[in-house]
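Asker: Predicted coordinates and the sequence they were generated for:
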Amino acid sequence: MVLGFASLVFGLWLNFQGNSRDMFNVNDDDKKSIDSDVFHIVVYILVILGSVMVALGIFGEHSACNYNKIALLVYCVFLFLLAVTAITVGALAYTSKDTVGKKFGELYSDVYKLYGKNKDETVAATLKYVHGLLHCCGLAGVQLTEMVKKTCPKADDVTKHVNPAPTCQQSIESFIDQCAPLVTAVFVGTGALLITQVVCAALYSSKIHRDSEAPQ
């Protein structure tokens, strides 16, 4: 329940957080809006998975407190399906890391070009954060403007890591590739925790059944 509530709150925060929504809703001359498919997929997964986990947690708690073995068995089935879903999402996060990396690279490219057109402070803050986190700056084949340079880390900080400095698209793809095992471990770990809960609930249901059949 706690994990589900944390996932739900974080997903809702991402969805309704002003800066992120404003950034994705700003119009561009070449397209209606910045491609935010990856962002929305992440939000949907967090919200849906969190909501289901909270609902199942409440249902399981109610079933256990009322010593309802049938409800506990139903709880076990749905919890097992949720565990399989979490493990599957983790596996997909790893196997799709190249595609996800390219999508985020394209998203950075859109944000970068957008900032050059509207000079929005929210977009500038996003670029500055990405540049500082990944120690990169700019797009391949695109000359940095003085305005964009203000969002870049210091030259010494960039060259300290690699020379010549990589483009941010390359750095993002590399970062996603490195983070994929961690993301997979989080989802697989959550799945393992849920399976442990399935076992505990099944054992408790079995105990209730034995107690109900025991002579008084």
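Answerer: Great, that's in hand. Numbering: from 1, shown residues only.
Asker: drop to CA atoms for contacts and neighbour counts, all remaining ones
Answerer: Fine.
Asker: Now do the same for the residue nearest the centre of the chain: helix, strand or coil?
Answerer: Closest residue to the average C-alpha location of the chain: Val42 at 4.7 Å, with CA atoms, centre = their mean. Three-state assignment for Val42 (DSSP: H, G, I helix; E, B strand; the rest coil): helix.
Asker: go on, the one 5 residues further on?
Answerer: Recorded secondary structure, Val47: helix (three-state DSSP).
Asker: if we can go back for a sec, which one is the residue nearest to the centre of the chain nearest to, not counting chain neighbours?
Answerer: Excluding the flanking residues, the one nearest Val42 by CA to CA, 6 or more residues apart in numbering is Gly11, at 7.8 Å.
Asker: Figure out how far the strand or helix carrying that neighbour is from the centre of its chain.
Answerer: Gly11 is part of helix 2-16, with elements assigned from DSSP states H and E. From the chain centre to the centre of helix 2-16 is a distance of 10 Å (CA atoms, centre = their mean, to the nearest Å).
Asker: which of the residues in that helix are buried?
Answerer: Buried residues in helix 2-16, counting neighbours by 16 or more other CA atoms under 10 Å, are found at 4-5, 7-8, 11, 14-15.
Asker: Over to stretch 143-155?
Answerer: So, applying 16+ other CA under 10 Å, buried residues of stretch 143-155: 148, 151-154.
Asker: What of stretch 182-201?
Answerer: Under the neighbour-count criterion of 16+ other CA under 10 Å, stretch 182-201 has 183-185, 187-192, 194-195, 197-198, 201 buried.
Asker: One more: stretch 74-90?
Answerer: Applying 16+ other CA under 10 Å to stretch 74-90 flags 75-76, 78-80, 82-90 as buried.
Asker: do the same with stretch 112-127
Answerer: Buried residues in stretch 112-127 (16+ other CA under 10 Å): 112-115, 123-124, 126-127.
Asker: Pasting the second one now:
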Amino acid sequence: MALSGCGQICKWIVILFNILFSLLGLGLLAGALYLRLSADIPGELQTNHFIFMLGLCIAIAVVILITAVVGDCGSWSENKSTLSVYCSLLFLLAAASAIGGGVAFVNNKEFSSHVAEFYATIYAQYLIKGDIIRAFLLKLFHNAFDCCGLGGTMQTIMGITNICPQQTSILGIPISTSSSCLSLITSGLQASSVLTFFLVIAGILIVVTVCAGFICQQLSRPVPTSPPYIPLSTSTCSPSSFTICSTVPSFSPPSYTSVAE
């Protein structure tokens, strides 16, 4: 059944969201696999904590990709069953995001220390590899917390001021003026900010779930059927006749019989 105007709007919202969702999943999966499988990294930098974080990212990326594929298939084909599965997956992701935000809010110090440890591992690996992927991840941290590695002139000695947000130049030599990231990450991740981040993600997922549910509701409406045509009378006119036909039966006068006296 064709969707109404609001149904079409919800359909394109779901399709656009799934495109962005799939790109996010692909980027997360590719980055996590690269960090996990990249060579020339000493064993002491492949910590259990680092491997666990990458495994978690890979699992989340796979779930995101599966959800996006199911949503695209259901919205394009307007299949009610597929959209129902998609709504269930989105609801589970939204619930997981809200629960994760609550857990991070309650254990904010432990959550901050995990993020700081993950950053320290990436930073130490970048000092060895100097690759683009790790530089990109470090820039995300640096721009978010306005920091850089160990901070101060240590970045100049290590020669990695190109990824620091704050730097100056003395005699043509770039010198980092950013603060250390480890302390800022530990103290800068406020519990309220972490909870807000997870709740915003859950809210976006709920909005898309509502749109997909509205499409399902539109597809569940009964298809209107036209009433069957019932002829009022039988016409004996031929199609080629130009005579106006009447559906009223012809009138015949009553017959009179004479009674013998």
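Answerer: Okay, I see it. Being a predicted model, the structure only gives us computed values, none of them experimental.
Asker: Residue in the second structure paired with the residue nearest to Val42 of the first structure?
Answerer: Using TM-score structural alignment as the criterion, Gly11 of the first structure maps onto Gly25 of the second structure.
Asker: Which residues are in contact with its match?
Answerer: Counting by CA atoms under 8 Å, 6 or more residues apart in numbering, Gly25 of the second structure makes contact with 60-62, 64-65.
Asker: cool, Gly101 of the first structure as well?
Answerer: 172-174, 176-177.
Asker: same thing but at 6 Å, please
Answerer: Applying CA atoms under 6 Å, 6 or more residues apart in numbering, we find Gly101 of the first structure in contact with 173, 176.
Asker: what do we get in the second structure for it?
Answerer: So, by TM-score structural alignment, Gly101 of the first structure is matched to Ser112.
Asker: a helix runs through that match, doesn't it?
Answerer: Yes: assessed by three-state DSSP, Ser112 of the second structure belongs to a helix.
Asker: how much space between it and Ile58 of the second structure?
Answerer: Note on Ser112 of the second structure: its distance to Ile58 of the second structure, by CA to CA, to the nearest Å, is 21 Å.
Asker: burial measure for His49 of the second structure, as a count.
Answerer: 13 (other CA atoms under 10 Å).
Asker: And stretch 72-92 of the first structure, how far out from the chain middle?
Answerer: 18 Å.
Asker: and Gly189 of the first structure, what pairs with it in the second structure?
Answerer: Looking across to the second structure (by TM-score structural alignment), Gly189 of the first structure lines up with Ile204.
Asker: Starting from Ala32 of the second structure, give me the distance back to the match of Gly11 of the first structure.
Answerer: Gly25 of the second structure is 11 Å from Ala32 of the second structure, by CA to CA.
Asker: cool, and Ala98 of the second structure?
Answerer: Using CA to CA, one gets 23 Å for the distance from Ala98 of the second structure to Ala32 of the second structure.
Asker: Please apply the same query to Cys73 of the second structure.
Answerer: 26 Å.
Asker: neighbour count winner among these two?
Answerer: Counted by other CA under 10 Å, Cys73 of the second structure and Ala32 do not tie: Ala32 has more neighbours, with 22 against 15.
Asker: And stretch 161-168 of the second structure, end to end?
Answerer: End residues of stretch 161-168 of the second structure are separated by 10 Å (CA to CA).
Asker: same thing with stretch 101-111 of the second structure?
Answerer: The first-to-last residue distance of stretch 101-111 of the second structure comes to 10 Å (CA to CA).
Asker: Let me have the buried residues of stretch 143-155 of the first structure in a markdown table, extended by secondary structure.
Answerer: Formatted as a markdown table, those follow (three-state DSSP):
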| residue | secondary structure |
| --- | --- |
| Val148 | helix |
| Thr151 | coil |
| Cys152 | coil |
| Pro153 | coil |
| Lys154 | coil |
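Asker: Please dump those into a markdown table; it should also carry distance to Lys69 of the first structure for every row.
Answerer: Shown next, in a markdown table, are those (distance: CA to CA, whole Å):
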| residue | distance to Lys69 of the first structure |
| --- | --- |
| Val148 | 63 |
| Thr151 | 59 |
| Cys152 | 60 |
| Pro153 | 60 |
| Lys154 | 63 |
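Asker: in the stretch 101-250 of the second structure, which spans are strands?
Answerer: 167-170, 173-176 (DSSP state E, counting those that start in this stretch).
Asker: Just the ones of the buried residues of stretch 112-127 of the first structure in helices?
Answerer: When those are checked against helices (DSSP state H), the matches are 112-115, 123-124, 126-127.
Asker: Out of the residues you listed, which comes closest to Met23 of the first structure?
Answerer: Val123 (6.3 Å; CA to CA).
Asker: do you know how far the closest one is from Val54 of the first structure?
Answerer: 34 Å.
Asker: Please apply the same query to Ile176 of the first structure.
Answerer: Using CA to CA, Ile176 of the first structure is found at 29 Å from Val54 of the first structure.
Asker: Name the pair among the ones in helices among the buried residues of stretch 112-127 of the first structure with the greatest separation in space.
Answerer: Lys113 and Thr126 (12.7 Å).
Asker: helices or strands up against the helix ranked longest in the first structure?
Answerer: Identified as the longest helix of the first structure according to DSSP H is helix 168-213. On a contact count with 3 or more CA pairs under 6 Å, 6 or more residues apart in numbering; DSSP states H and E, helix 168-213 of the first structure meets helix 69-95, helix 97-118.
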